[in-house]
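[1] Quick one: sequence plus predicted model below, questions after.
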Amino acid sequence: MGINLGDVFPNFEADTTAGRIKFHEWLGNSWGILCSHPADYTPVCTTELGRMAKLASEFQKRNVKMIALSIDSVQDHHGWTKDINAYIGASNVEKLPFPIIADEKRELAVQLGMLDPSERNKEGLPLTARAVFVIGPDKTLKLSILYPATTGRNFDEILRVIDSLQLTAYKKVATPVDWKAGGDCMVLPSISEEDAKKLFPKGIQMQELPSSKKYLRFTPHP
C-alpha cells in the first residue's frame, strides 16, 4: 500500500486528541501536513513534536493545518503531550497546537505505506516510519518524505518545501537547488520566450551554456 504524488489523499476517519475527525472535512480549504511517529514516549518523536509546536505560527501563516499520527491511544497522546510541552519549556500549556491521531491497529500506517520493517518494537512489530505528507486544498498529495525511525526530520526544510509548493502552484515558475523564499526562480521550459517576457516583467536572466540551449532562465521572485 502507499500513496503517490497527485493521488487524492484518503478521506480517513480517526480518533484524535481533538476528537473524531474525517480528514477532508477537517482539512477544509487549507493546505495540510501529516507527520507520523513511531510511538509515544520516544525520544526523537518528542523533539519533533516539540519543534512542530514551536513552529505553529509559521505553518498557520502559510494556511497549513498540522496533524500528527502515532500508533498509541488518545489517552497516551494526552499524557505524552505533557512531556512534549515540558521539553520545549511550556509546562503550563496543556495542549499542543495540533491534534495527534490514534492509530493503535496501524490501519492508517499500513494504508499510507508508513511502516519501517527494519525498526521493531519490543513485541517485534514494525515501527511507524517518519512519514511527512503535504496535502493541497484540492485534497491531493503534493509532497511525501519518508525518514527511517532513527532519523529526526528537518522542519526548516519542510517549511522551505511548502513555500516552493505554494509558489509554484500559483505561478509559472520552478525553484532551483537550495532555493529559499524570496530567492530567484526559474522560468518553466514549456514557456516560450515571448510569453515569458509578458509573464515576468521583472526580467529574465539567461545563462549561456556550451550546448547553446536556452533552458537556464532565471527571474526574480514573482
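    Done, it's in.
[2] from here on, contacts and neighbour counts on C-alpha atoms
    Noted.
[3] Span of stretch 32-43 from start to end?
    This stretch, stretch 32-43, spans 25 Å end to end (CA to CA, to the nearest Å).
[4] Count the residues that sit near residue 128.
    Each residue near residue 128 was counted by other CA atoms under 10 Å, and the total is 26.
[5] check contacts around it.
    Neighbour list for residue 128: 36-39, 70-71, 109, 114-116, 149 [criterion: CA atoms under 8 Å, 6 or more residues apart in numbering].
[6] Return the member of those nearest to residue 132.
    residue 36 (6.8 Å; CA to CA).
[7] Of the contacts of residue 128, which count as buried by neighbour count?
    Buried members of the contacts of residue 128, scored by 16 or more other CA atoms under 10 Å, are 36-39, 70-71, 109, 114-116, 149.
[8] circling back to that earlier point, can you tell me which of the contacts of residue 128 lies nearest to residue 201?
    Distances from residue 201 to the contacts of residue 128, taken by CA to CA, are shortest for residue 36, at 42.3 Å.
[9] residue contacts, the closest one?
    Taking CA under 8 Å, 6+ apart as the criterion, residue 36 is in contact with 68-70, 114, 128-132.
[10] Next: residue 166.
    Contacts for residue 166 (CA under 8 Å, 6+ apart) come out as none.
[11] Which stretches in the chain count as helices?
    Along the chain, the stretches classed as helices by DSSP state H are 23-27, 43-54, 56-61, 74-87, 107-111, 155-170, 193-199.
[12] Could you tell me how many residues sit around residue 187?
    Neighbours of residue 187 (other CA under 10 Å): 26.
[13] adding another structure so you can compare the two:
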Amino acid sequence: MPGLLLGDEFPNFEADTTIGRIKFHDFLGSSWGILFSHPKDFTPVCTTELARAARISDEFKKRGVKMIALSIDSVEDHRNWSKDVMAFNSEAESPLPFPIIADDKRELAIKLGMLDPDEKDKDGMPLTARCVFVIGPDKKMKLSILYPATTGRNFDELLRVIDSLQLTAQQKVATPVDWKPGDKVMVVPSISEAEAAALFPKGVTTKRCLLGRNTCGTLSSEETLKINPH
C-alpha cells in the first residue's frame, strides 16, 4: 500500500492461498509474521529463495514468526511450484512448510506497493519486487525491505533483524552495527544512568564521544544473552 509506514497497522486483507482462504490478521493470531513476495512462480532466483526459506523454517518457528509468501500466480501454480521447491531441497515428498498467497490479478501487489516497474514478464506486465514485511503481534509493521526482482534476499539477515526487533521490543536497548545475538547492545539514550544501573545490574560501560557531547551505554555479552529470548 503506498504510504504504508513503520508502525502502521498492516492491512487485514483476505486472499486465497495454498492452505485455503485466509484473513491475514486471523492467520497471524498473536504471533509475529513475515510476508515475503516473489516475482513469479517457477523462476530460478525465486525457487532458490523459497527453498532456503523452507530449509530454515524451524528457525522462524523458534522465534514465534509465522511465514507466508506471495507470488503473482494461481494457487494451482503455487502448489505445483512448491513440489519443485522441495525437490530442489532433495525433499520431494515433504510439503512446503508455509503457505503462498495467490495474487494472479496483482491486486494485493498493487495495494502493498510491491510492483517493480523495471522488470516485466513476457506480456509486458510488471513483476512483483522482492518485498519483506515483518509484522508484530500488535499487527503493526515493524520492518520493510524492498529488493528489486533481480536480487535475491539473504535470509540469515532476516533472522538477525528479527532477533533485534524482538529483543528491542522487550528491553530498552538498541543493537549496533553488525550486531548478532550474544553481542553487546546499547542502552537507549532516553534511559538515565541510574535507571540503566537498575535495569542491568551486571553493569553498563559508558563511552564518551570525542567532544563529550554524547554517550552510549553498552551491556556485557552475558547480560545480552540473559535478556535475549533466543
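    That came in fine, so what should we check first? Note that the structure is a prediction, hence the values are computed from the model and not measured.
[14] care to give me the TM-score?
    Between these two chains, after superposing, the TM-score reads 0.98 (TM-score structural alignment, normalised by the length of structure 1); 221 aligned residues with a CA RMSD of 0.8 Å.
[15] hmm, back to that, between the helices of structure 1, which gets nearest to residue 16 of structure 1?
    That would be helix 74-87 among the helices of structure 1, by CA to CA, at 6.1 Å.
[16] what range in structure 2 matches that closest one?
    Using TM-score structural alignment, the residues of structure 2 aligned to helix 74-87 of structure 1 are 75-88.
[17] With structure 1 overlaid, report how far the matching stretch is off on average.
    Compared with structure 1 after the fit, stretch 75-88 of structure 2 shows a mean deviation of 0.5 Å (mean CA distance after the TM-score superposition for structure 1).
[18] Once you drop chain neighbours, what's closest to the counterpart of residue 110 of structure 2 in structure 1?
    Using TM-score structural alignment as the criterion, residue 110 of structure 2 maps onto residue 110 of structure 1. Excluding its sequence neighbours, the residue lying closest to residue 110 of structure 1 (CA to CA, 6 or more residues apart in numbering) is residue 1, at 6.6 Å.
[19] now the one you found: how far from residue 109 of structure 1?
    Residue 1 of structure 1 is 9 Å from residue 109 of structure 1, by CA to CA.
[20] what does residue 214 of structure 1 give?
    45 Å.
[21] for residue 127 of structure 2, what are its contacts?
    Contacts of residue 127 of structure 2 (CA under 8 Å, 6+ apart): 39-40, 72, 115-117, 119-121, 149.
[22] before we move on, the earlier item: where strands are concerned, which of the contacts of residue 36 of structure 1 count?
    If you go by DSSP state E, those have 68-70, 128, 130-132 in strands.
[23] Can you give me every residue that contacts residue 160 of structure 2?
    180-181 are the contacts of residue 160 of structure 2 under CA under 8 Å, 6+ apart.
[24] count of neighbours near residue 81 of structure 1?
    Close neighbours of residue 81 of structure 1, defined as other CA under 10 Å, add up to 23.
[25] Likewise for residue 201 of structure 2?
    Neighbour count of residue 201 of structure 2, defined by other CA under 10 Å: 10.
[26] Please apply the same query to residue 118 of structure 2.
    Residue 118 of structure 2, neighbours per other CA under 10 Å, totals 11.
[27] excluding its backbone neighbours, what's nearest it?
    residue 126 (7.2 Å).
[28] What lines up with that neighbour in structure 1?
    Using TM-score structural alignment, residue 126 of structure 2 pairs with residue 126 in structure 1.
[29] what number of residues lie near the residue nearest to residue 209 of structure 2 when sequence neighbours are not counted?
    Once flanking residues are discounted, residue 209 of structure 2 sits nearest to residue 215: 6.4 Å by CA to CA, 6+ apart. If you count neighbours by other CA under 10 Å, residue 215 of structure 2 ends up with 13.
[30] Repeat that for the one 4 residues further on.
    Residue 219 of structure 2: 21 surrounding residues under other CA under 10 Å.
[31] Pull the contacting residues for it.
    Going by CA under 8 Å, 6+ apart, residue 219 of structure 2 touches 184-187, 200, 202-205.
[32] Recalculate using a threshold of 10 Å.
    173, 183-187, 196, 200-206 (CA atoms under 10 Å, 6 or more residues apart in numbering).
[33] do the same with residue 138 of structure 2
    7, 9-10, 25, 28-32.
[34] Likewise for residue 4 of structure 2?
    Here residue 4 of structure 2 is in contact with 10-11, 111-113, 141, 144 (criterion: CA under 10 Å, 6+ apart).
[35] now swap in residue 100 of structure 2 and tell me
    15-20, 35-38, 50, 67-75, 78-79, 82.
[36] do residue 110 of structure 1 as well
    Going by CA under 10 Å, 6+ apart, the list of residues near residue 110 of structure 1 reads 1-2, 128.
[37] For residue 25 of structure 1, see how far away it is.
    If you go by CA to CA, the gap between residue 110 of structure 1 and residue 25 of structure 1 works out to 22 Å.
[38] One more: residue 116 of structure 1?
    29 Å.
[39] for residue 154 of structure 1, same thing?
    28 Å.
[40] Tell me which residue of structure 2 matches up with residue 65 of structure 1.
    Under TM-score structural alignment, residue 65 of structure 1 pairs with residue 66 in structure 2.
[41] Look up the closest residue to its match, ignoring the ones flanking it.
    residue 33 (4.6 Å).
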